[in-house]
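Undergrad: Just the structure for this:
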Amino acid sequence: MNIALWIVAGLLALAFLAAGAMKLLQPKEKLIASGLGWTENYSAGAVKAIGAVEILAAIGLILPAALDIVPILVPLAALGLVIIMIGAIVVHARRKENQALVPNIALLLLSAFVVWGRFGPHAF
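TA: Predicted structure coming up:
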């Protein structure tokens, strides 16, 4: 189970590192044009803040455990991603962007798996 948790955490880290970097580095107009219509409802600063939080969570999923420095940060980072994904699900549901709900729910469940595993039976 420990290996499965590492694999899931690694995949989540890659996904959120890429998504966060995209939000942090690209202008809001380019994000809207690329299909992230929800960014219309938020300021450029809010979109960049979401991207920064996603990058920090991605780092928090891997580095604390890999370096054995404050490994409790791993499940806390995963819990933060659960909260972010709940927010994303709410935003997409309100905008009736049903196609975006499936990946958000999948990321939520994977993040919840890491929270369960690292707070519970397979803590560091």
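
Undergrad: contacts, neighbours, all on C-alpha from now
TA: Will do.

Undergrad: wouldn't residue 54 be in contact with residue 15 here?
TA: No. Residue 54 is beyond contact range of residue 15, at 9.3 Å (criterion: Cα atoms under 8 Å).

Undergrad: Can you pick out the residue with more neighbours from those two?
TA: residue 54 (26 against 15; other Cα atoms under 10 Å).

Undergrad: SS state for the nearest residue to that one once chain neighbours are set aside?
TA: Closest residue to residue 54 apart from its sequence neighbours, by Cα to Cα, 6 or more residues apart in numbering: residue 20 at 5.0 Å. With DSSP: H, G, I helix; E, B strand; the rest coil as the basis, residue 20 sits in helix.

Undergrad: Would you do the same for the sequence below? I want to compare the two.
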Amino acid sequence: MNIVLWVIAAVLAAAFLGAGLLKLTQPREKLVASGMGWAEGFSAGTVKLIGGLEILAAVGLILPALLDIAPVLVPLAALGLVLMMIGAAITHARRKEYQAIGITVVLLILAAVLVWGRFGPYSF
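TA: Now for the predicted structure:
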């Protein structure tokens, strides 16, 4: 199960690192035009904040356990992603972006499994 949790952490880290970098490097208008319609409901600063939090979470999913420095940060980072994905699901539901809700729920479930595993029976 430890390997499965590492794979989940790596998949989540890759997904959120990419998404966070995209949000930090692209202007909000370009994100809206490229299919992230939800961004029009938020200020440019808020979109950048979300991107920064996603990058911090991606780093927090891997580095603490890899370096064996405060590995409790791994499930805390995953818990932060669970909370962010709940907010994202609510935002997508309000905008009737049903395909985005599906992706969001998958990421939420993966993060929740990581929280359960690393806080529970498979902690470091």
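
Undergrad: quick one: TM-score?
TA: Once superposed, chain against chain, the TM-score is 0.99 (TM-score structural alignment, normalised by the length of the first structure); 124 aligned residues with a Cα RMSD of 0.3 Å.

Undergrad: now whichever strand or helix holds residue 62 of the first structure: how far from the chain's centre is it?
TA: Following DSSP states H and E, one finds residue 62 of the first structure within helix 44-67. Averaging C-alpha positions (Cα atoms, centre = their mean, to the nearest Å) puts helix 44-67 of the first structure 8 Å from its chain's average.

Undergrad: mean deviation of that helix from the second structure?
TA: Once fitted to the second structure, helix 44-67 of the first structure is off its aligned match by 0.1 Å on average (mean Cα distance after the TM-score superposition for the first structure).

Undergrad: What helices and strands are in contact with that helix?
TA: Secondary-structure packing of helix 44-67 of the first structure (3 or more Cα pairs under 8 Å, 6 or more residues apart in numbering; DSSP states H and E): helix 2-25, helix 73-94.

Undergrad: and among the ones you listed, the most buried is which?
TA: Greatest average neighbour count among those goes to helix 73-94 (a mean of 19), per mean count of other Cα atoms under 10 Å.

Undergrad: mean per-residue distance, stretch 9-22 of the first structure to the second structure?
TA: Compared with the second structure, stretch 9-22 of the first structure is 0.2 Å away on average (mean Cα distance after the TM-score superposition for the first structure).

Undergrad: quick one on the thing from earlier: okay if I get the helices and strands packed on helix 44-67 of the first structure as CSV plus distance to residue 102 of the first structure?
TA: Converted to CSV, those look like this (distance: least, Cα to Cα, whole Å):
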stretch, distance to residue 102 of the first structure
helix 2-25, 15
helix 73-94, 9
